[in-house]
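In: With the sequence up front, the predicted model follows.
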Amino acid sequence: MYQSNKLSRAVKLAIAAGATATAMAAPNVYAFADEANAEEGVERIQVTGSRIKRQELTAVTPIIEVDAQEFAISGNLNIEQKLAELPSTLPAFGPSSNNPGDGTARVDLRGLGTSRTLVMVNGRRWVPASQSGVVDLNTIPASLIENVEIITGGASAVYGSDALAGVVNFNMKDDFEGVEFSTLYDVTDHNDAEKFNLDMTMGGNFADDRGNAVVYLGYSKRESLMQGDRSFSSVALTESGDELVAGGSSGVPGTRLFAGDVVKADGTVVGTFGPNGDGQAWVEPSSRFNYAPDNFLQLPQERYSASAFSHFYINDEHRIYSEVSFVRNFVPQELAPTPAFTSVEINPNSVFFDAATQQAFLNSGSLNADGNYEGFIGRRMVENGSRQSIDTRDAFRMLVGIDGYINDDWSYDVYYSRSMLDQTNLLNNDVAASRFIQAVLTTDDGTACQDPSGGCVPINIWGEGNISQEAIDFVNVGAANVTSITQEVFMANVAGTTSWQVPSADEAVGLVFGYEKRQDSSSFRPDEFLASGDVLGFNAGEATVGSYSSDEIFMEVNVPLVSGADWAEDLTFWGAARFADYSNIGNVESFATALNWTPTDWMSARFGFQQAVRAPNVAELFQGSANGFPGATDPCSADGFQSGVTDVALCEATGVAAGQVGVFAQANSQIEGSFGGNENLNEESSDTLTVGFVFNPMEGLDFTIDYYSIEIEDAISSYGVNNTLNVCYNIVKDINDVTCQNISRRADGNVSVVKSLNENIGLIETSGIDFNITYNTDFDNGSSLNIQFRSTWLDKFDVTSIAELPDEIDNCAGYFGNTCGTPRAEFQSNTRINWTKDDLTLSALIRHIGSTEDDQIMVANNNNATAPDLVVPELDTKFYLDVSASYNVSDAFKVTGGVKNILDEEPQALGDSQSQANTFPELYDAIGPRLFVSATYTFN
């Protein structure tokens, strides 16, 4: 039997703070033991918040653990929905993220951004799903999860770049014997929006129990639900006066004409058109197009998963292991038909108009030399069908490694992983801008285009339902875009205990040190239509291709300082450092320190400070440029000049003629901007301070209080056109500053184009307190009760998008809206209550989301908005109740069922300050109660 003295050495190493450096849940090389040792009650020791193993309540940084039972009893098919319920996270993209959204599911710790949250599986990096390096949680099989460990706060000294907000680590089942089938069915009380999954896990030992292999196969499907299927979201709401009314888009099926000079003889100002081309008045908001019913409220999804985990003991001291995963994830998005907003030439004599409207065009006085009217229109292309963005992601990952013992005190771990993702994005039912403009300008009789090249087919956009199928076929375009992502990681480390020992301590110093090399590369290659910008319904984009690599060395030290003293049963210092050399940004370093003090057996304290870094990702570095025309004011022009503030000499030095500063008229209210990545970006850095206390006042009861403060400097952001001009001429006033270098002017002094690339210019500060309670007790009747309460009080969340504008701070704690986004309640909590007797478990989850205010009130100094000015100035406190029950029918068969949102708590309707579906559907339940049932059957 392969046991020797391995287990005793495992315990010795764990107690002395030696460990593998692969992550929070390293391969269990230490727990290989026979049944006799298992009977002695020695359990596997988990790593929590450090690569050095330690108990959860004495972790060096605050952690949250979610076990497999929580996923099972809550009926969550999608991982991100369970994580979004935690008070320490801000809901990110998920099943209701249609627009905005990209088909991925994400986690956002502390609301600091998904790219600042590092997601790992078995303590190792997982497959990136986008060029920003974000992991799609859809690629992680929920049925294989053993538990999830969440570390909040900067952790890049231990785990590397991207961990500014923290780490979410999924520990997977990798040592399984038997065959297990599990299934789940979920449906709403409206009998729609079904979810279904079927999983099979099988595994066993081989080679006289020296090895184990586990294979997992999974299939899941989620049906669509349209916003029109719920009364709450069936109409796009807007604010009018003191009430919410039906609103929508100004791009309408009858065509919107943005002009005031086309007036009929009866005084009607033509703003839209009837079915016979008769000009009609535009009436707010009733003339607008209701786009809501054409959007998904729940995105459909189909997923195929296959994973295999194995390990084999070469001998008593060394083990090889491997992981292989493949996931195909199919998620479409659907939007309302293309809104064609563009400038066109209109033939006023076209037969498509009635006589009165023809005359109104002719009398407008706005005809060009060819006798055509030039105007800006908005046409909803309903005849072209809904826009579809269909994403298919194929994710593949393989990992091989070897770990084991060097001697009684030292262990090692070496592995290599390669992750690849291929994404195909199909864009259907878009409209080619050039063909649309060409087809709108027709001959008088409407039978031909004035420019017949390219097989042009005349299009009648003047009235709903007037476009022929032939015209649709001419203007309709689709696009096929391809993204390829590759990540390679090589890691080698050793861990163990030294011979050094502080005289006042009982244990020796523990060390971990190692080397990591990582290579990230990806390419986004858009369709020619998308790349050229010749599209009206989807955002144009250029190719994004790039790569970078890093070589990193890291170390941890665990120094027991005092043991068994009157004032300290234990006092331990922990430290970590990482030094990285990036191919694109050079050398960066991060470090972390913590002091754990246990004065008594019922109370301990932890004090930590960490400095973390995040290297810019491929998207931020190499994103292809795209042009736009936002409204902006040139400080050098007559309208923008501020006497005593604007630098006259700088205006002249950058291209304004002498004597014309503050005099010349800006040619256009919109100024062209060029937006994209920046290869000269540097790393973001953060400082995280944590102060925590752990109390165990009685058996079965413990609670933790942790204060956190995170400050991110040099956050990657962009100036925008208006801020670039303002910062250059009114604030920094330095021709060599990046803002001034990004401004180009024409010969007449007007701004030609402003580059607005990504820059390290932001500052984000957040702080708060986490308060968690766990209580367990047994009753005389053989039943037991478990209560777990988690909560977060958000004290501050301040965002300064541009450091040169320190007075423009968005204080988002307690606010929501178009500036702060998803509501950031000052207090959130959830409480899980489980009662178990014999084979039955009854459970309830109470989720609480505190009230928030519209951020227009927060920025009152800028726009003087007050609560009475707004239709919905505040979102009320919400409580959600989920109930479930689980029963072990036999040792092999287990069933679980329940109802989510059993009280049918509806979201509070919003107008303009919303994300989508008149609310923030990833935070507030917009679908209604869901009923689920799941079953698991195991063959031993």
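Out: Thanks, I have it. Numbers count the residues shown, from 1 in each chain.

In: Going by C-alpha atoms from here, please, whenever you check contacts or count neighbours.
Out: Will do.

In: Leaving out the residues flanking it, which one is nearest to residue 513?
Out: residue 555 (4.0 Å; C-alpha to C-alpha, 6 or more residues apart in numbering).

In: make that residue 930, sorry
Out: Computed as C-alpha to C-alpha, 6+ apart, the closest residue to residue 930 that is not its neighbour in sequence is residue 188, at 4.1 Å.

In: Distance of the one you found relative to residue 308?
Out: Using C-alpha to C-alpha, to the nearest Å, residue 188 is found at 34 Å from residue 308.

In: ok, now residue 326?
Out: Taken as C-alpha to C-alpha, the span from residue 326 to residue 308 is 9 Å.

In: With residue 740 instead?
Out: With C-alpha to C-alpha as the criterion, residue 740 and residue 308 are 55 Å apart.

In: Pull the contacting residues for residue 616.
Out: 681-684, 716 (C-alpha atoms under 8 Å, 6 or more residues apart in numbering).

In: switch to 6 Å and redo it
Out: Residue 616 sits next to residue 683 when contact means C-alpha atoms under 6 Å, 6 or more residues apart in numbering.

In: Shouldn't it be within a strand?
Out: No. Using DSSP: H, G, I helix; E, B strand; the rest coil, the assignment for residue 616 is coil, not a strand.

In: list the helices and strands the longest strand anywhere in the chain packs on?
Out: Determined from DSSP state E, the single longest strand within the chain is strand 751-778. Contacts defined by 3 or more C-alpha pairs under 6 Å, 6 or more residues apart in numbering; DSSP states H and E place strand 751-778 against strand 673-676, strand 701-718, strand 743-745, strand 783-800.

In: for comparison:
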Amino acid sequence: MSALGRKRGASPFLNVLLATSAIAMVVSAGTASAQASAGPASPEPEATALTEIVVTGSRIRSTGFTAPTPTQALGQADLERNAEPNVFTTIAQLPSLQGSTGATTGTFSTSSGSQGLSSFSLRGLGTIRTLTLLDGQRVVPANITGVPDISLFPQLLVQRVDVVTGGASASYGSDAVGGVVNFITDKHFEGFKANVSAGQTTYGDDKQVVLQLAAGKAFLNDRLHVQVSGEYDDEDGVPAGGFGEDAPGSRDWYTTATLVNRGVTNDGSPQYLYREHAQAYQYTKYGLISAGPLQGTAFDQAGNPFQFQYGSNGVPSKAANGAVVGCYSSGGFCVGGDLSGNVGIGTSLQSEIKRMNSYGRVAYDIDDNNEIYGTLNIARVESSNQPNPGGATTGLTMQCSNPYLPASVVAACAANNITSFTFGTSNALLPNNIAVHPTRTQYRGVIGADGKFAAFGSDWHYDAYYTHGENTTNIHVNNIMLTPRYRAAIQATLVNGQIVCSDPVARANGCAPINVFGGQRPSDAALKYIEPENGPHQHSVQKQDVASINFSGEPIQGWAGPVAVALGGEYRREAYHVQGDPYGDGSAASPYSTDYPADPLLNKAGNNWYAGNYHSGAGKYSVKEAYLEVNLPLVNSDAAGKANLNAAGRWTDYSTSGTVYTWKVGGTWDTPVDGVRLRAVTSRDVRAPNLSELFAAPVTTTIPNFTIPTSTTPPPGQPSGPGALLVLQNVVGNANLKPEIAKNT
């Protein structure tokens, strides 16, 4: 019997009180009868034979072989000791995996769709440079960047996790630049396991219920082996505390911080600085006139104007010409005065998630040395995350005739002989933060055979398999603006004594006006107009097919021991297609057209949403590979110790970029000094471009508050001095990309 506790960053005592008892039962046939009767005395044990082991850092199977590539193994006991609902959380605590992204990790991105995804990043090189395997086999990615979701693996059946912290492309192929994480399942588990836990934090949030079941049994005189497992995980997460720096769940330790780029690289100081409470000076929570003679006029929640106190690193510093100087150059971030809090953020501390997955494996022993098997994995993950508030907007041109504008500001416009001004707001008046809801459904099936046979005077091991996997992702975004409608709604005028939208075309298509001078909540009609119920939507399907065959043996007896060889080949095909909604994609023909009626105000080319402009696209590639690995014993004596040389090479041919070669050379020496081992390895590794990098449809994103430190000529509507403007960035796939080349030593 074992209890599962939860590590939630809160009081361990409370966590234990809130956790239900967990059940961990293993029922094994024959155990009870063996305990009930002492039986005859056991015979003397036979001499223990050296067993062959499979090391993830190498394809070699050999007795007593130690791979030169650094490898760390976590056993089942290590995983159960941490008692985490997601095995990812335990493994990600390793120093080499710092920076990995968990299923409940909040993200500032609306368009990435990475919410609810658990993926590893080895040695800080990123998730796309870490190869994650299940029983030494690739897993269908959970998104088009090629990253699988670890939370969908059969966690109760995981027997061991090998973490290779070195380049392994010569042995395992593309993406193993940072290393390999290989999950090994218990393929002969017999009995029953069940883990049940529930809990919440000391702040009363992130309530969670987890149910995990696994069972296994042998049939037909121990020749047919069946294992099944299932999991259900429901986590409430920790939503944003409100707008800007409001602490989620009253956590008094919570603060906001910004990594600001000084824009200077040659003065001996760091280019990037970590600053708390930094804020861009082009907008405020309830609105700011950011340029012209009325610059510095801000509005409080009630819509009353006041003079904004600019602060530059603690000292107010607005020049006579209107330039805000002394701030951190890139992005225009400042600290001090009324610039005392980043009102442009408000993200979930932990995502809400609901996860269901099932796994089954059936294997049949043809004889004592060979088996055939099949596995099936079906899983579904639903998550929800708040990446940011309503959406900061800068550079707006507002008319002095706007009926929502306070009379004192209208008078100031007349006194300064202007009819409009430049305005920025973080849109705190919008009642709900942007919310992203990805749902992933995954199917993966494997058929294969493994075993050994005799050839060339020695035993050879083999494994061959074919796997097909599909991942379907649907992403829906709520509480997000249609930018053209928002810009129409904030431009108001009086018609027959009624405040209406200025643009008659917008009025004819349902436009309702919004008062952006202050924090007045928009009317229901206005909210429905600028934030329609059907927000950005993306439907994508990704498919992976892999056929692989591998051999390993010891065909030659060398002077210091048997020479071990591993060789094999693999064919892999990756494909995807994605469909976006018409407002974001701009497609004339879309299966979602009825949910997104035509609007003459919107750009027919798409990119109408504040964020989440998903574009349709498709692409595929295939790859053929062959590899050879050799382990040559060099020395094996009491006087000199034991040393071996390990070398591997791989030929890879991509349908998109052609042929590339990878290699690895290393060695180990168990010295005559007890407990002292020396190891060295160097390798040439690759990462092939993923489907997104190759075929992604054009996406236009904004780089807000981009600053030109040396600008003396201001952009239109901006003050002189350092220029601040929004930059549009076009991102598109490139089918001509070549694989990355890495050197690991």
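Out: Perfect, thanks for sending it. Just so it is clear, the model here is predicted, and its values are computed rather than measured.

In: List the buried residues in the helix or strand residue 739 of the first structure falls within.
Out: Per DSSP states H and E: residue 739 of the first structure is located in helix 738-741. For helix 738-741 of the first structure, the neighbour count (16 or more other C-alpha atoms under 10 Å) marks 738-740 as buried.

In: Equivalent analysis for stretch 453-464 of the first structure, please.
Out: 456-464.

In: Just put those in CSV and tack on secondary structure and distance to residue 777 of the first structure.
Out: As requested, those are exported to CSV (DSSP: H, G, I helix; E, B strand; the rest coil; distance: C-alpha to C-alpha, whole Å):
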residue, secondary structure, distance to residue 777 of the first structure
456, coil, 78
457, coil, 77
458, coil, 77
459, coil, 74
460, coil, 74
461, coil, 71
462, coil, 73
463, coil, 71
464, coil, 68
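
In: could you show me where the helices are in the second structure, in order?
Out: For the second structure, the helices defined by DSSP state H cover 12-18, 31-36, 76-82, 87-91, 169-172, 407-415, 483-489, 504-508, 524-530, 582-585, 691-695.

In: any idea which of those is most buried?
Out: helix 582-585 (a mean of 29; mean count of other C-alpha atoms under 10 Å).

In: what range in the first structure matches it?
Out: Helix 582-585 of the second structure corresponds to residues 528-531 in the first structure, going by TM-score structural alignment.

In: Now which residue in the first structure aligns to residue 97 of the second structure?
Out: Under the alignment (TM-score structural alignment), residue 97 of the second structure pairs with residue 89 in the first structure.

In: Now do the contacts for that match.
Out: 108-110.

In: One more pass at 7 Å, please.
Out: Contacts here follow C-alpha atoms under 7 Å, 6 or more residues apart in numbering; on that basis residue 89 of the first structure touches 108-111.

In: Most neighbours of all the residues you listed, which one?
Out: Comparing the contacts of residue 89 of the first structure by number of neighbours (other C-alpha atoms under 10 Å), residue 109 comes first, having 31 neighbours.

In: what's the nearest residue to that one if we skip its chain neighbours?
Out: residue 89 (4.4 Å).

In: gap between the one you found and residue 857 of the first structure?
Out: 24 Å.

In: Now do the longest strand of the first structure: which range of the second structure does it align onto?
Out: Under TM-score structural alignment, the alignment places strand 751-778 of the first structure onto no residue of the second structure.

In: and that strand, which residues are buried?
Out: 751, 753-775.

In: Return the distance of the equivalent of residue 108 of the first structure over in the second structure relative to residue 100 of the second structure.
Out: The alignment partner of residue 108 of the first structure in the second structure, by TM-score structural alignment, is residue 121. The gap separating residue 121 of the second structure from residue 100 of the second structure is 5 Å, by C-alpha to C-alpha.

In: Over to residue 467 of the second structure?
Out: 26 Å.

In: can you check residue 508 of the second structure too?
Out: 50 Å.

In: Also residue 162 of the second structure?
Out: Distance from residue 162 of the second structure to residue 100 of the second structure, counting by C-alpha to C-alpha: 16 Å.

In: One more: residue 333 of the second structure?
Out: Distance from residue 333 of the second structure to residue 100 of the second structure, by C-alpha to C-alpha: 28 Å.

In: who's more crowded, those two?
Out: residue 333 (28 against 22).

In: Excluding chain neighbours, what is closest to that one?
Out: Going by C-alpha to C-alpha, 6+ apart, residue 333 of the second structure has residue 280 as its nearest residue, at 4.3 Å.

In: Can you tell me the number of residues neighbouring the one you found?
Out: Counted with other C-alpha under 10 Å, residue 280 of the second structure comes out at 21.

In: and if you look at the one 10 residues further on?
Out: Taking other C-alpha under 10 Å as the criterion, the count of residues near residue 290 of the second structure is 29.
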